[in-house]
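[1] below is the sequence, then the predicted model.
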Amino acid sequence: MHARPTHRDPAADAARLSVAPMMDWTDRHCRAFHRVLSRRALLYTEMITAPALVRGGALHLLEFADVEHPLAVQLGGSDPAELAAAARMAEEAGYDEVNLNCGCPSDRVQSGSFGAVLMTQPDLVGECVNAMAATTRLPVTVKCRIGVDEQVPEEVLPAFLGTIRAAGVRRVTIHARKAWLQGLSPKENREIPPLDYALVAQMKRKFADMHISINGGIATLTAAEDQLAQGLDGVMIGRAAYHQPAQILLEADRRIFGATERPLSRHEAVDRFRPYIARHLEQGGRLHSVTRHMLGLFAGQPGARGWRRVLSEGASRPGAGLDVLDAALERVGGTQAAGV
């Protein structure tokens, strides 16, 4: 195998807290919004398949705004040469990290021989990440499960980590659940298989030189802090960060990264994000494409239901503009609440 080039990993510090890659959710508008809420958390793209980039020429899938940094791209694939080419494209596009998906259990991923099914082919994963590392200066990372189907996680996971470590991977995110490729839907795979946080913590002790983040079922910053206190290097939060972005991200820089600046209020965050929305509309974009990611901003606050309803119904209408956003804000106290 090729020796992996040595270089600084600029995204490692940011990986102390990251927002999970989520299909149909973490698009560029979502990431731009999340970046307003947290300056430091590591953000991920939706999974992008290497064939789409290399064979399909879909380079538009790599587009992002500079404000999104630190930013990682997640790739799906199982062909070493194809993944290497896609990793090179990601570097040229300006990403801070390239991540290989070894955890997604969806049918369409299985049919392409990548995602969680790769947990059964660790040697192939080693070839893939080694090929990627040999062609890019970006840190090559992996997101995986603790095992799949009838595998015994206590046996499979350390062997898998040992293989990718030997191939040059120094940073991995482990979803602390098995994936059942037969019999469970992707949604059920996020909820039904039991969580095994202790096993992930054990892997950190066993692979002390690896940066290990934990993912799965972590829904509050307090829970994230608890995982970090037990020795994990990072925490990845998915659905909670999307559905309750203020609770997770507004306080993240202070509580997780030690920032001293005052967090924005929810209203201030909307005000800060407003120019981005305006530019999107000026370029012919639809309001709903952006505001659908903001529906949970006021979750748990007075008027949250009205905020969601006005945005959900109004932003989808043809020609919807910033007046819809203003009408939604009126349901949660209006613009005068900024700074509260």
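    Looks like it came in fine. None of these values were measured; they are calculated from a predicted model.

[2] from here on, just use CA atoms for contacts and neighbour counts.
    Will do.

[3] mind listing what's buried in the helix ranked longest in the chain?
    The longest helix of the chain (DSSP state H) is helix 266-282. Within helix 266-282, the residues that count as buried by 16 or more other Cα atoms under 10 Å are 266-270, 273, 277, 280-281.

[4] cool, stretch 84-101 as well?
    84-91, 94-101.

[5] stretch 141-160 now?
    Residues of stretch 141-160 classed as buried: 141-148, 151, 153, 156-158, 160 (neighbour count, 16+ other Cα under 10 Å).

[6] between those residues, which sits nearest Ala208?
    For these, the residue nearest Ala208 by Cα to Cα is Pro158; the value is 12.2 Å.

[7] for the closest one, give me its contacts.
    Applying Cα atoms under 8 Å, 6 or more residues apart in numbering to Pro158 gives the contacts Met203.

[8] doesn't it lie inside a helix?
    Yes - residue state for Pro158 (DSSP: H, G, I helix; E, B strand; the rest coil) corresponds to a helix.

[9] neighbours around Met22, how many?
    17 (other Cα atoms under 10 Å).

[10] how about it, nearest residue that isn't a chain neighbour?
    Glu46 (5.3 Å; Cα to Cα, 6 or more residues apart in numbering).

[11] the one you found touches Trp25, doesn't it?
    Yes - between Glu46 and Trp25 there is a contact under Cα atoms under 8 Å: 7.2 Å.

[12] so which of the two has more stuff around it?
    The neighbour comparison of Glu46 against Trp25 (other Cα under 10 Å) goes to Glu46, with 21 against 18.

[13] which SSE is the more buried one in?
    Using DSSP states H and E, Glu46 sits in strand 42-49.

[14] give the buried residues for the helix or strand following that strand.
    Per DSSP H and E, the first helix or strand lying C-terminal to strand 42-49 is helix 50-54. For helix 50-54, the neighbour count (16+ other Cα under 10 Å) marks 50-51, 53-54 as buried.

[15] do stretch 230-248 as well
    Quick answer for stretch 230-248 (16+ other Cα under 10 Å): 232-248.

[16] check stretch 306-318 too.
    Of the residues in stretch 306-318, 306-308, 310-312, 314-316 count as buried by neighbour count, 16+ other Cα under 10 Å.

[17] take the one below as the second:
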Amino acid sequence: MHVGDKPQVLDASRLSVAPMMDWTDRHCRFFHRQLSSRVLLYTEMVTADAVIHGDRERLTGFHPAEQPVALQLGGSEPAKLGQAARIGAERGYPEINLNCGCPSDRVQSGAFGAVLMTSPDLVADCAAEMIAAAPGAEITVKCRIGVDEQEPREVLPDFLAKVSAAGVTRFTIHARKAWLQGLSPKENRDVPPLDYALVDEMKAAFPGLHLSLNGGIASLAEAEAALDRGLDGVMIGRAAYHNPAEILAPADPAIWGTGQAVDPSDAVRAMLPYIEAHLSAGGRLHQVTRHMLGAFQGRPGARAWRRMLSEGASREGAGPELVEAALARIAPEPAHA
């Protein structure tokens, strides 16, 4: 397994694609990597128990080209999280992230995710165990600004102080509360108001911590504005998934000042050998192409691209020729003077 390195993942964290259940699987990440060589990618959340007892290749496998890529764990038992972090580090992940932000019912019933905002001492114990068990990887935390009736301006600084005392130096803060009572997981992504100012205040209060902003960021310009305000990184979720050409294709020159914006057509062509290999291993075309539907958002032919892949990719025998036929429906990018 190709092993990433901490300096590379730290540099990449200036812009990252959020861990998203059912979306950021290995096929999605491989496609996103064709659009940006620098952005930090995250797995879907995997529970510590699943990493320890489940099919590790299926749950935590990745292609070396995905690096830098981070593994996100869910759990609340320090010993199990330590064991899972060690496994993740041995499999080549340069970063292991602890989920303290997901508000789903399943996560609540397992006493992890956003509910951990109410137990900063437990999170500190979990982090300390992970750091001790996986010295080769950086241990990070993704959190909310609070849950339910908590007062974020009291809760968040206490959380950051206690967890950073355990050795965590990098946090991604989703700048919304999670309402575990009364809102669905979907509503928790949109309904609670954003408080970017509080995250900015936390950066001023904890200048030694690496803080990334998450929540509601829909463009590269918004990401650049957050970096200009002094935040260390920005994590984008749904916008990067649904419109990867706008967020990820120009990211390398915009965020890091390197390389050129990628033409999404070139990224799609780069996927063809990967698709061939996936099909040869017994996979199905739609498992890869479902993550590519937004590749040409706003371009003439985008609707035909989405329709052809949506209707055809799950059919028996569908292969790279369908992708090429759909690509032929996309109008060329206009030449720039």
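    Structure's in. What do you need? Worth saying up front: this structure is predicted, and the values here are computed from it rather than measured.

[18] just to be sure, Asp253 of structure 1 is in a helix?
    Yes - with three-state DSSP as the criterion, Asp253 of structure 1 is located in a helix.

[19] tell me the contacts of it?
    38-41, 259, 263.

[20] what about structure 2, which of these hold up?
    Contacts conserved in structure 2 for the contacts of Asp253 of structure 1, counting by both residues aligned by TM-score structural alignment, their matches' Cα atoms under 8 Å: 38-41, 259, 263.

[21] closest to Ala166 of structure 1 among those?
    Ala41 (27.9 Å).

[22] give me the neighbour count for that closest one.
    26.

[23] the equivalent of it over in structure 2 and Ser164 of structure 2, how far apart?
    Under the alignment (TM-score structural alignment), Ala41 of structure 1 pairs with Val39 of structure 2. With distances taken as Cα to Cα, to the nearest Å, Val39 of structure 2 is found 25 Å from Ser164 of structure 2.

[24] check Gly259 of structure 2 too.
    Gly259 of structure 2 is 35 Å from Ser164 of structure 2, by Cα to Cα.

[25] more neighbours: those two, which one.
    A direct count of neighbours by other Cα under 10 Å for Gly259 of structure 2 and Ser164 places Ser164 higher, at 21 against 14.

[26] return the mean post-superposition distance for the strand or helix carrying that one against structure 1.
    Ser164 of structure 2 belongs to helix 152-165 when assigned by DSSP H and E. With the two structures superposed, helix 152-165 of structure 2 lies on average 0.3 Å from its match in structure 1, counting by mean Cα distance after the TM-score superposition for structure 1.

[27] now that helix, how far from the chain's geometric center?
    23 Å (Cα atoms, centre = their mean, to the nearest Å).

[28] again with stretch 75-90 of structure 2
    19 Å.

[29] Gly319 of structure 2 -> structure 1?
    Matched to structure 1 by TM-score structural alignment, Gly319 of structure 2 sits across from Gly321.

[30] wait, doesn't that match sit right on Leu281?
    Yes - in this structure Gly321 of structure 1 lies within contact range of Leu281 using Cα under 8 Å: 7.3 Å.

[31] any common contacting residues for the two?
    In contact with both Gly321 of structure 1 and Leu281: Leu287, using Cα under 8 Å, 6+ apart.

[32] residues touching the equivalent of Ala85 of structure 1 over in structure 2, list them.
    Per TM-score structural alignment, the equivalent position to Ala85 of structure 1 in structure 2 is Gln83. Applying Cα under 8 Å, 6+ apart, we find Gln83 of structure 2 in contact with 48, 52, 130, 133.

[33] quick one: the helices in the stretch 151-300 of structure 1?
    153-166, 186-189, 197-206, 221-229, 239-243, 245, 252-255, 266-282, 287-291 (DSSP state H, counting those that start in this stretch).

[34] in CSV: these, plus distance to Ser78 of structure 1.
    Shown next, in CSV, are the helices of the stretch 151-300 of structure 1 (distance: least, Cα to Cα, whole Å):
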stretch, distance to Ser78 of structure 1
helix 153-166, 14
helix 186-189, 20
helix 197-206, 25
helix 221-229, 31
helix 239-243, 26
helix 245, 33
helix 252-255, 34
helix 266-282, 35
helix 287-291, 31
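
[35] residue in structure 1 paired with Thr24 of structure 2?
    Checking TM-score structural alignment: Thr24 of structure 2 goes with Thr26.

[36] over to Asp121 of structure 2?
    The alignment partner of Asp121 of structure 2 in structure 1, by TM-score structural alignment, is Asp123.

[37] any idea how far Thr222 of structure 1 is from the spatially closest residue to that match that is not a sequence neighbour?
    Nearest non-adjacent residue to Asp123 of structure 1, counting by Cα to Cα, 6+ apart: Thr163, 6.8 Å away. In this view, Thr163 of structure 1 and Thr222 of structure 1 are 33 Å apart by Cα to Cα.

[38] look at the two and report which has more neighbours.
    Here Thr163 of structure 1 and Thr222 are compared on neighbour count by other Cα under 10 Å; more neighbours surround Thr163, at 18 against 13.

[39] show me what contacts that one?
    Residues in contact with Thr163 of structure 1 (Cα under 8 Å, 6+ apart) are 122-123, 126.

[40] tabulate the contacts of Asp253 of structure 1 (TSV), appending distance to Ser106 of structure 1.
    What follows is the contacts of Asp253 of structure 1, written out as TSV (distance: Cα to Cα, whole Å):
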residue	distance to Ser106 of structure 1
Ser38	30
Arg39	32
Arg40	30
Ala41	27
Ala259	38
Pro263	37
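
[41] just those now: which is nearest Ala252 of structure 1?
    Closest to Ala252 of structure 1, out of all of the contacts of Asp253 of structure 1 and judged by Cα to Cα, is Ser38, at 6.6 Å.

[42] does the closest one touch Leu249 like I think?
    Yes - Ser38 of structure 1 lies in contact with Leu249 (Cα under 8 Å); the separation is 5.4 Å.

[43] neighbour count winner among the two?
    Leu249 (29 against 22).

[44] does that one touch His34 like I think?
    Yes - using Cα under 8 Å, Leu249 of structure 1 makes contact with His34 at a distance of 7.3 Å.

[45] tell me how far Gly135 of structure 2 lies from Leu73 of structure 2.
    Actually, residue 135 of structure 2 is Pro rather than Gly. Taken as Cα to Cα, the span from Pro135 of structure 2 to Leu73 of structure 2 is 16 Å.

[46] again, but for Asp11 of structure 2
    Asp11 of structure 2 is 21 Å from Leu73 of structure 2, where distance means Cα to Cα.
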